[in-house]
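Student: Give me a model of this one.
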Amino acid sequence: MRLVVMAAVLVLAGAWPGPGAWPGPVCDFGCRPENVSLTVESCGRAEQVLTTVCEGRCYQEDPVYIGPDYWPRQTICSGDWYYEVKHIKGCPVAVSYPVARSCMCAPCETTNTYCGRFPGDLPS
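Tutor: Just a heads-up that it's a prediction; the model follows:
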């Protein structure tokens, strides 16, 4: 009975994905652009710039059993990036910094990201 009540509460709260949507996020944490302040430096001078980075959580599957023939594909919050140029007053050398155009949950790329399981313990 408690399970039925909890499922009804999750459906009413919008945290249950609904029929036909499984597997999927139980709670939509989202992967979204976020404005951050970044320090750039050139010619020994530093300035703050406002840029956009990708931030958020993506659905992760952590099954009870992981065999040699089954390893769930993990996703990370990633984005489409471009670089802007900043000229610091009194310095002839420009500085470039990354800006996220858009963000999405994408498959983890082992070429530039650690895609393995977290080696430590997480508090419950």
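Student: drop to CA atoms for contacts and neighbour counts, all remaining ones
Tutor: Noted.
Student: Just confirm A8 is within a helix.
Tutor: Yes: according to DSSP: H, G, I helix; E, B strand; the rest coil, A8 belongs to a helix.
Student: Would you tell me what helix or strand L50 is located in?
Tutor: strand 45-56 (DSSP states H and E).
Student: and that strand, what other elements does it pack with?
Tutor: Helices and strands touching strand 45-56, by 3 or more C-alpha pairs under 8 Å, 6 or more residues apart in numbering; DSSP states H and E, are strand 31-42, strand 75-86, strand 95-107.
Student: One more sequence to fold, the one below, so I can look at both together:
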Amino acid sequence: MKSNTQNAKIEAITEKTLVLGIDVGSETHYARAFDYRGVEYSKKPFKFSNTEAGFVTFKAWVLDIKEKHGKDKVIPGMEPTGHYWFNLGKFLQDNEMKPVLVNPHHVKKSKELDDNHPT
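Tutor: Prediction:
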């Protein structure tokens, strides 16, 4: 049932959820943080390298925003760009943040409807 799947996705995001949008690159990633209504918490995209050290700084940034805004759950969303997302995806899973992979076509259409910002 498609509607049950859709409802489960909607119900997964609550007032206590921190939603992350991650733009994946070969060497550098960019992340932005939002609440469940789409209000942005990050003043500008957070830039981090596609390395373990970069992932650690990203995690510290996420935990800081999570604590500051009283969130208890994190949902990171990213477009699976080639193989560049593999290491980040594993890091997220290993750190109790289940990544959501977003269809590239949906990302493109969403950008067209919004402001065409990179992340």
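Student: Any idea what the TM-score comes out to?
Tutor: Taking TM-score structural alignment, normalised by the length of structure 2 as the basis, the two superposed chains have a TM-score of 0.26; 58 aligned residues with a C-alpha RMSD of 4.5 Å.
Student: returning to what we had before: I'd like to know which of the helices and strands packed on strand 45-56 of structure 1 is closest to Q48 of structure 1.
Tutor: strand 31-42 (4.5 Å; C-alpha to C-alpha).
Student: buried ones in the closest one?
Tutor: Using 16 or more other C-alpha atoms under 10 Å as the test for burial, strand 31-42 of structure 1 gives 31-33, 40-42.
Student: circling back: using JSON lines, lay out the helices and strands packed on strand 45-56 of structure 1 together with distance to T51 of structure 1.
Tutor: Output for these, formatted as JSON lines (distance: least, C-alpha to C-alpha, whole Å):
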{"stretch": "strand 31-42", "distance to T51 of structure 1": "6"}
{"stretch": "strand 75-86", "distance to T51 of structure 1": "9"}
{"stretch": "strand 95-107", "distance to T51 of structure 1": "6"}
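Student: Out of those strands, flag the one nearest E55 of structure 1.
Tutor: Using C-alpha to C-alpha, the nearest of these to E55 of structure 1 is strand 31-42, at 5.5 Å.
Student: Report the angle between that closest one and strand 45-56.
Tutor: 170 degrees (axes from the mean of the first three to the mean of the last three C-alpha atoms, to 10 degrees).
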